[in-house]
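Trainee: Sequence isn't available, so here's the structure alone:
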């Protein structure tokens, strides 16, 4: 982090050089002396300093400057650095204006020109102001800053992307003072959010994930155009395949559209995963797996969306949404599933503004002492209910069945039953959502009696089953009627191999209808929807890939 700045501005070159020289002589070892020749140039320098998250200790401005005088400059500078100490340089004839500046715009001191000798007339003033500034300085900022609106779906998407990729950031509301100062520094208004400011001062306005990723330490460009193994999807199955593939010598690249971990990475606590008797969060588990994959040499590409898969002889080509592609001997499809959308009037319009699909952990602190509604009865819903109960006044679980026992693990059912602030509502569904800027109320219906009631709430988290993300594989590999990828024995209809299968053997257990393309985890038809089984299938796929490659 650069030293705090002392900025001087004077349109007279001789005076500008003199004040900078004197300041550098005494303070240059501890402070960065920044010189400008006009008010606008000085403001531009302050904007850059603000965006870089650096500090300004003292501002020294000449009173008589064209276009923007010293008082006007200091007043504008206060919007960016309100804690910086302010000095006005004046001639004897301007002392009355200087005194007015002290009273009207909070100038800390005025100095008459010339100030020789500086040891008597300049340094004591600067020393006193620096002492005062050190007592209450602007803190330097080293993390990414995100400026946005509380109920902006676009702002939520940026925060969620950063959080799920374990990128530290500071969240600032656009109408808060510091948020406004950053928008001003970037030359933007509240209508331009979300704004992302990187530690080096780069401003990203309404960035897409692919635009944002390189600026937060994520890799988006492959280092090679050919690999032994391409793994599509960085959930538990994909991470398992990447770890075992890379550790066994395969040139492996792992492709992820959003964030490592998939749905498992959003789980607040997994308590039935082997080897973690005290439980582990999904983020912790998948971060360990990510580091393990990287240690063995896996290349991880983030924010890349696969849109096509093609066969070219023994080569498998994966195409991305930007028109680029990579090729490999083999592919593991581990794209997992996404939560099914709940179709009720009004819900879609509040997505990201009170209605969330999956456990949006970034929102949990904002739920403090409020009622939270969770829709769904599987483990993911139960884990979210327990997690949000740490913050919410009350957590309501809405299920259409009679109990949780059909779809949730018993350890979670026991935790929920023992928790005084979690209430399960059987035979209940949402039939409407209402609000203005964000979700404000839900209309609930009892499916047995058709009785309607209204629930005032700002928070609804939905976990109502999963759909495979396989539309891009249409006509490429065979899928079941729900879209899950068929593999191994499931491809043999009446003992017949799939259409177009040219090899003299049956498909391997996890192999799809395209030779050399395997499926693992939730995306595979009839798979066990558990983290442990997904990891196991990822490892098993690599074993079968070795058999495939040896036979080529």
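Mentor: Thanks, I have it. Please read these numbers as outputs of a predicted model, since none were measured by experiment.

Trainee: hey, let's count contacts and neighbours off CA atoms from now on
Mentor: Noted.

Trainee: what's downstream of whichever helix or strand residue 119 is part of, the next helix or strand?
Mentor: Residue 119 belongs to helix 118-121 when elements are defined using DSSP states H and E. Going down the chain from helix 118-121, the next helix or strand is helix 123-135, by DSSP H and E.

Trainee: ok, residues contacting the following helix or strand past that next one?
Mentor: The helix or strand immediately downstream of helix 123-135 is strand 144-148, counting by DSSP H and E. By C-alpha atoms under 8 Å, 6 or more residues apart in numbering, the surrounding residues in contact with strand 144-148 are 155, 159, 168-174, 179, 182-183, 190, 193-199, 216.

Trainee: What of stretch 282-294?
Mentor: Counting by C-alpha under 8 Å, 6+ apart, 164, 235-236, 239-240, 242-243, 246-247, 260-261, 264-270, 300 sit against stretch 282-294.

Trainee: before we move on, what about stretch 361-369?
Mentor: Defining contact as C-alpha under 8 Å, 6+ apart, one finds that stretch 361-369 is touched by 159-160, 163, 266, 268, 388, 391-394, 459.

Trainee: Stretch 95-111 too?
Mentor: 71, 74-75, 85-90, 112, 121-122, 125, 129.

Trainee: Quick check on the contacts of strand 144-148: which are buried?
Mentor: Among those, those classed as buried by 16 or more other C-alpha atoms under 10 Å are 155, 159, 169, 171-174, 179, 182-183, 190, 193-199, 216.

Trainee: PyMOL command for the buried members of the contacts of stretch 361-369?
Mentor: Here is the PyMOL command that selects the buried residues among the contacts of stretch 361-369 (16+ other C-alpha under 10 Å):
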select buried, resi 159+160+163+266+268+388+391+392+394+459
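
Trainee: which ones among the contacts of stretch 361-369 are found in strands?
Mentor: 394, 459 (DSSP state E).

Trainee: putting a second one here so we can go through both:
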């Protein structure tokens, strides 16, 4: 019933309150929620709770003579919360002067004299009229999560990005510029020093929640359903999702653990146009959504959690999570992907989340309307971001260290697309040497490597795409890595930087198997992998084949 508009009746006489509620429920109960309150203070509290839930309030039917707070006094307060609500005053014959005053003071739509029997003649025609008028101008409210915070806040940005990448509908309310944010903060009596605040559809306010706390409250799975699985996949990018689909479709008990959101770096891509089978292209979020639905359809379980370590116990591989839990499996696939390398320049780290972002940060696209956007990098991810942000920004500038986009690794279709968009410009031989601004990014100092010339340019947003750093810190030396930190598998194990990480069995390791039997790696995290979505999905599918071979040997 939460989606039905409400009618609130306020009267301190229980018999009158019950009679009005009975008559209204009989006529309007299928279309409206009928709520009751026995005092102005109780009713005002109910109005504020409705507002926090973003629930529609169509009509107030209020008795004028109530102790503590008169009907007019209540309406004066209530219309500050719901300015468009319809208002009907209940009065006795002797109070008609008060009713006329209410028309002038709080713009009531009608007044009813008590008693109103029969309702078909004296109640319903009045209520029908005001409700028809309200419905004619009503638009259903947004019913999802609302996020209140400052645009130039790291914590707010992280929650926006988390919700967007997990495909959770949300509405962003900037506390500095949005009157609704300020009103909600007042109604919920929020401490504005503890932003960001997430308001859930039921009206519950979460102050400065962590991503794991928010995940639990919005219904994302944060606890594994089983203590043991055939295969646990760490990482929900294309490789991990492909392995989940193929493994689950072949009858394996699969658990995929993703610390942020399914899709990985590919999930941040605004448009992927060179993926086989999608001639019109698709967004990274669409690809992730389809893959998640496919994996779940086959029975794979997807968990929102952070893996902090692995330990071995005989033939079992045990995954440890940040919550302190442990989950066991026969085989483990590491598909945790990579993160963008940090830009080493003064001011960049200080302004991270305050105008400086790593990756696409598609949640910031609309906010960049009319702004000066800079993108560091020359690969496909940088090109896709430039095309996307050009739809909103006044100007998008690509800062490229090399002398051409193809030499920087960008596909020709993106090079051609960028050349066609008038508000994208490319500056070659260019590096960022400093990010400027106090509470947010305001300018960049850049250098031309060819001429040595330095200059300062105004900047509102900086998005960084400068290479990959493998997410392998949590492995704690158990799995063999190359000198750059990528996972070694199969014949490449001879390159291990850790001499003690030797293959322990007589048989040769499978192609995607690490130095630990039964632990596999696929996708961007693997040594010398091809950094393309199609190759990642192929490796994820191929890893399942080797997992079957490993399981059959147990």
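Mentor: Okay, I see it. These numbers were taken from a predicted model, which means no experiment stands behind them.

Trainee: Check the second structure and tell me which residue is nearest its centre.
Mentor: residue 163 (0.8 Å; C-alpha atoms, centre = their mean).

Trainee: how about that residue, what does it touch?
Mentor: Contact partners of residue 163 of the second structure, counting by C-alpha under 8 Å, 6+ apart, are 169-170.

Trainee: Can you tell me the element residue 383 of the first structure falls in?
Mentor: Counting by DSSP H and E, residue 383 of the first structure is part of helix 379-388.

Trainee: Against which helices or strands is that helix packed?
Mentor: Applying 3 or more C-alpha pairs under 8 Å, 6 or more residues apart in numbering; DSSP states H and E, one finds that helix 379-388 of the first structure contacts strand 371-375, strand 394-398, helix 410-418.

Trainee: among those, which is the most enclosed?
Mentor: Highest mean neighbour count among these (mean count of other C-alpha atoms under 10 Å): strand 371-375, with a mean of 24.

Trainee: Restricted to helices, list the contacts of stretch 95-111 of the first structure.
Mentor: 71, 74-75, 121, 125, 129 (DSSP state H).

Trainee: which stretches of the stretch 251-400 of the first structure form helices?
Mentor: 282-295, 379-388 (DSSP state H, counting those that start in this stretch).

Trainee: Out of the ones you listed, which one sits most buried?
Mentor: For the helices of the stretch 251-400 of the first structure, the highest mean count by mean count of other C-alpha under 10 Å goes to helix 379-388, at a mean of 24.

Trainee: average offset between that one and the second structure?
Mentor: With mean C-alpha distance after the TM-score superposition for the first structure, helix 379-388 of the first structure departs from the second structure by a mean of 1.2 Å once superposed.

Trainee: just how off-centre is that helix within its chain?
Mentor: 21 Å (C-alpha atoms, centre = their mean, to the nearest Å).

Trainee: quick revisit: same list (the helices of the stretch 251-400 of the first structure) but as a markdown table, adding distance to residue 211 of the first structure.
Mentor: A markdown table is the format used below for these (distance: least, C-alpha to C-alpha, whole Å):
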| stretch | distance to residue 211 of the first structure |
| --- | --- |
| helix 282-295 | 22 |
| helix 379-388 | 30 |
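
Trainee: ok, the closest residue to residue 346 of the second structure other than its chain neighbours - contacts?
Mentor: Spatial nearest neighbour of residue 346 of the second structure, excluding adjacent residues (C-alpha to C-alpha, 6 or more residues apart in numbering): residue 434 at 4.9 Å. With contacts defined as C-alpha under 8 Å, 6+ apart, residue 434 of the second structure is in contact with 345-348, 444-446.

Trainee: switch to 7 Å and redo it
Mentor: With contact set as C-alpha atoms under 7 Å, 6 or more residues apart in numbering, residue 434 of the second structure has these partners: 345-348, 444-445.

Trainee: thinking again about what came up before, just curious, which of the contacts of stretch 95-111 of the first structure is nearest to residue 523 of the first structure?
Mentor: Comparing the contacts of stretch 95-111 of the first structure against residue 523 of the first structure with C-alpha to C-alpha places residue 75 closest, at 59.2 Å.

Trainee: list the contacts for that closest one?
Mentor: Residue 75 of the first structure sits in contact with residue 105, where contact means C-alpha under 7 Å, 6+ apart.

Trainee: Kindly recompute the last result at 6 Å.
Mentor: For residue 75 of the first structure, the contact set (C-alpha atoms under 6 Å, 6 or more residues apart in numbering) is empty.

Trainee: about what we covered before: the residue nearest to residue 346 of the second structure and residue 442 of the second structure, how far apart?
Mentor: Distance of residue 434 of the second structure to residue 442 of the second structure, computed by C-alpha to C-alpha, to the nearest Å: 11 Å.

Trainee: nearest spatial neighbour of residue 234 of the first structure, skipping sequence neighbours?
Mentor: residue 260 (4.9 Å).
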